[in-house]
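Visitor: task: produce atomic coordinates for the following.
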Amino acid sequence: MITSTLHVPVLLERCLELLRPAIENRRALVIDATLGLGGHTEAMLSEHPQLTVIGIDRDPAALKLASERLAVFGDRFKTHFGTYDEIDQVAAESSVDGILMDLGVSSMQLDQAERGFSYSQDSFLDMRMDQTQGATAADLLADLDEFELGRIFRVYGEERFAMPIARRIIAARKTSPITMSSQLNKIVAEVVPVVPGKQSGHPAKRVYQALRIAVNDELGILERAMPQAIDALRVGGRLVVMSYHSLEDGIVKEAMQKAATSSTPVEMPIELPGTAPIFKIITRGVERSGERELALNPRAASARLRAGEKVKGN
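Guide: Modelled structure (predicted):
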């Protein structure tokens, strides 16, 4: 299997540009916190001959494929099996020059029917990024009550019809377990009204997003990881994050703004010791993919990029 054909790195050139000032012409260390198939890491290692990258991923299949792809770089590439809220462990004894986060589900996971991430292929509703542990999406649909299912669909999927969908799932599972994507698609399609000219994608797409986030604790991990990433950087180090929906982007934005703002009370005439900003946001608002990027990689349409630089030690 040729991994480079499975995944086109999102906003690759922009990520390289943002990280470059922190890692060029030095024995630098970058943590690729969401390694996937290693496209971004391959580009960084190719451009910077003194660079070492530690790739974090909780998907054993992705780690295996990325390791095969990047074996040519020898000990300049290392892996860590786990989630990216373990950045503090990975960076415990290292000076980190750059951290890259490409959040969400990878192309490989979407395209492999047996993973259950996609509504476009009939498959078992797994959705675990690490298939060796944890509850599946099918487990959640079988075990959670109406209120909790509705909350997941409303909060994580921003689904307007969250409670009606949850009620229909509870009724349907009394007859037969909901284990396949075709079953879930049918239930959602029966609840969500079709508005001609205003329907964007499959009516179940928000439900799938919500279940995936819940199964993998994606938002909890991101909330824990962002402060860790900022703390781990050396002064002058850079953090680049790509998110794919508003919930992720909100967490990223809040963490960056908090680190970039003085914690001295506004009524104080001087800045108190230890309260100065430690981070500077270097992107102007959120950056989106341009026409050229979208032509090369349609999956970049929902990407939101933010970046910043560490300006002061903790």
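
Visitor: CA atoms for contacts and neighbours, from now on please.
Guide: Fine.

Visitor: now do the same contact list for Ile150.
Guide: Rather than Ile, residue 150 is Gly. 162-166 (CA atoms under 8 Å, 6 or more residues apart in numbering).

Visitor: quick one: secondary structure of it?
Guide: When classified by DSSP: H, G, I helix; E, B strand; the rest coil, Gly150 comes out as helix.

Visitor: distance of it relative to Gly308?
Guide: Gly150 is 36 Å from Gly308, where distance means CA to CA, to the nearest Å.

Visitor: and Gln112, how many neighbours?
Guide: Per other CA atoms under 10 Å, the neighbour tally for Gln112 reads 13.

Visitor: now do it against Ala61, distance only.
Guide: Gln112 sits 11 Å away from Ala61, going by CA to CA.

Visitor: who touches stretch 176-193?
Guide: With contacts defined as CA under 8 Å, 6+ apart, stretch 176-193 is touched by 116, 118-119, 121-125, 138, 141-142, 161, 164-165, 168-169, 172, 203-204.

Visitor: same check on stretch 66-76?
Guide: With CA under 8 Å, 6+ apart, stretch 66-76 has contacts from 3, 35-38, 42, 45, 51-53, 77, 79.

Visitor: repeat the analysis, applying 7 Å as the threshold.
Guide: By CA atoms under 7 Å, 6 or more residues apart in numbering, the residues outside stretch 66-76 that reach it are 3, 36-38, 42, 51-53.

Visitor: ends of that stretch, how far apart?
Guide: Length of stretch 66-76, first residue to last, CA to CA: 13 Å.

Visitor: may I see the buried residues of that stretch?
Guide: For stretch 66-76, a neighbour-count test (16 or more other CA atoms under 10 Å) marks 66-67, 69-70, 73, 76 as buried.

Visitor: another for comparison:
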Amino acid sequence: MMAGHGGVEDPAVGGPARHVPVLLDEVLAALAPQPGEMIVDGTFGAGGYTRAILDRGASVAAIDRDPSAVAAGRGLAESYNGRMTMVEGRFGELEAIVRDHGGAVDGVVLDIGVSSMQIDAAERGFSFQKDGPLDMRMGASGPTAADVVNRLKPGDLARVLGFLGEEKQAGRVARAIEARRAEKPFMRTLDLAGVIGRVVGRSPKDRIDPATRSFQGLRIFVNDELGELARALVAAERVLKPGGRLVVVTFHSLEDRIVKRFLRDRSSPPSGSRHLPDIAPATQTFEARNKALAASDAEAARNPRARSAKLRSGVRTSEAPRGEADALAFAALPSLADLPQTGD
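Guide: Sure thing, here's the model as predicted:
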């Protein structure tokens, strides 16, 4: 389980926090793990969900792209007599991973975002309150946040910060970054946070750091988090057995919107059209559960990072999977694969 996620709504993002599984009771109620079942924890993190599922008697295939989390998970697996498998990979690759480890499963749980352990480790480069290398990668490969900040065209950078970070002053921030990087490239988190802070400013009523939204946008872009989520939802539809449960915990509006649209699209009753007789109506591949669940006041008081958490869930029907989801389309963004080289 990856706790302590920081979205725009989370004033505590960037600060130190003890790892606390978010919405654990609600997750277990929706997931309903039983002895003999196989559950996929697509975002292992520090293992909060996995431990609880294993203690209910189910087996777990746990996935994480962070090598340090994987190492810790393999140690945990030794304590559960073969009922836990730890896999290094992305949860967007869930279908291939499940096929390699036995086929269809009874449940999938996803906890989307960055973990408190990653935020609290200055050397990972996620925090704008601790100085560290401007990295932000959840895994061990691919372009870093420094690569993005120093090489992305200003217009593309503004789109990343504006859409993924929901930063209202994205254009001004991007132009300030462009002007500064011409003199000296950005390499450290506090250097970037300082430039952003001077542009955005901070009103007495603002509960979050001026760099919060821009750092969020960069982190989501560097790790392709929305794309990973969309791929994972479609993969879950393919690997869940009839009656299998999908449970997703999100921490900001972009993630929640994708999950909401997916479940609404997949749980809508089939409907045809007399105007289009040759087009088969869409099938209902999930039964959506109740509306999004939020943390209780008591949990939010114990763990401030739970304040923005939302849980949505659905139960797989016996209908064949529908494949790619048009409902998951979102604004076109620059690609990490096309990141300009230095001097382009």
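
Visitor: write the PyMOL selection for whichever of the contacts of stretch 176-193 of structure 1 are buried.
Guide: A single PyMOL command is used to select the members of these judged buried by 16+ other CA under 10 Å:
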select buried, resi 116+118+119+121+122+123+124+125+138+141+142+161+165+169+203+204
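
Visitor: which of the contacts of stretch 176-193 of structure 1 fall within helices?
Guide: Counting by DSSP state H, the contacts of stretch 176-193 of structure 1 place 138, 141-142, 164-165, 168-169, 172 in helices.

Visitor: which residues touch the residue positioned nearest the centre of structure 2?
Guide: Central residue of structure 2 (CA atoms, centre = their mean): Ile112, 2.8 Å from the mean position. Contact analysis of Ile112 of structure 2 by CA under 7 Å, 6+ apart lists 249-251.

Visitor: so what corresponds to Ala52 of structure 2 in structure 1?
Guide: Mapped onto structure 1 by TM-score structural alignment, Ala52 of structure 2 lines up with Ala43.

Visitor: surely its match forms part of a helix?
Guide: Yes. Under three-state DSSP, Ala43 of structure 1 falls within a helix.

Visitor: so what's the residue count around it?
Guide: 14.

Visitor: now it: how far from Glu24 of structure 1?
Guide: Distance, Ala43 of structure 1 to Glu24 of structure 1, using CA to CA: 13 Å.

Visitor: so what corresponds to Thr83 of structure 1 in structure 2?
Guide: By TM-score structural alignment, Thr83 of structure 1 lines up with Arg90 in structure 2.

Visitor: so who does the residue nearest to that match when sequence neighbours are not counted touch?
Guide: Nearest residue to Arg90 of structure 2, sequence neighbours excluded (CA to CA, 6 or more residues apart in numbering): Arg65, at 5.3 Å. Counting by CA under 7 Å, 6+ apart, Arg65 of structure 2 touches 88-90, 138-139.

Visitor: give the buried subset of these as a ChimeraX selection command.
Guide: This is how ChimeraX selects the buried members of the contacts of Arg65 of structure 2, with burial counted by 16+ other CA under 10 Å:
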select :88,89,90,138
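
Visitor: equivalent range in structure 1 for stretch 310-317 of structure 2?
Guide: Alignment of stretch 310-317 of structure 2 against structure 1: residues 304-311, by TM-score structural alignment.

Visitor: what about the aligned partner of Met138 of structure 2 in structure 1, which SS state?
Guide: Aligned by TM-score structural alignment, Met138 of structure 2 pairs with Met129 of structure 1. Look at Met129 of structure 1: counting by three-state DSSP, its state is coil.

Visitor: could I get the ones in helices among the contacts of stretch 176-193 of structure 1 as CSV with distance to Met268 of structure 1?
Guide: As requested, those are arranged in CSV below (distance: CA to CA, whole Å):
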residue, distance to Met268 of structure 1
Ala138, 54
Leu141, 52
Ala142, 55
Pro164, 51
Ile165, 51
Arg168, 55
Ile169, 55
Ala172, 60
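
Visitor: biggest separation within these, which pair?
Guide: With CA to CA as the measure, no two of these lie farther apart than Ala138 and Pro164, at 18.5 Å.

Visitor: dump the residue contacts of Ala104 of structure 2.
Guide: 239-241.

Visitor: ignore the last one, Ala294 of structure 2
Guide: Listed by CA under 7 Å, 6+ apart, the contact set of Ala294 of structure 2 reads 309-311.

Visitor: touching, Gly157 of structure 1 and Leu211? I think so.
Guide: No. Between Gly157 of structure 1 and Leu211 there is no contact under CA atoms under 7 Å: 8.0 Å.

Visitor: need the overlap of contacts for the two.
Guide: With CA under 7 Å, 6+ apart, Gly157 of structure 1 and Leu211 have no common neighbours.
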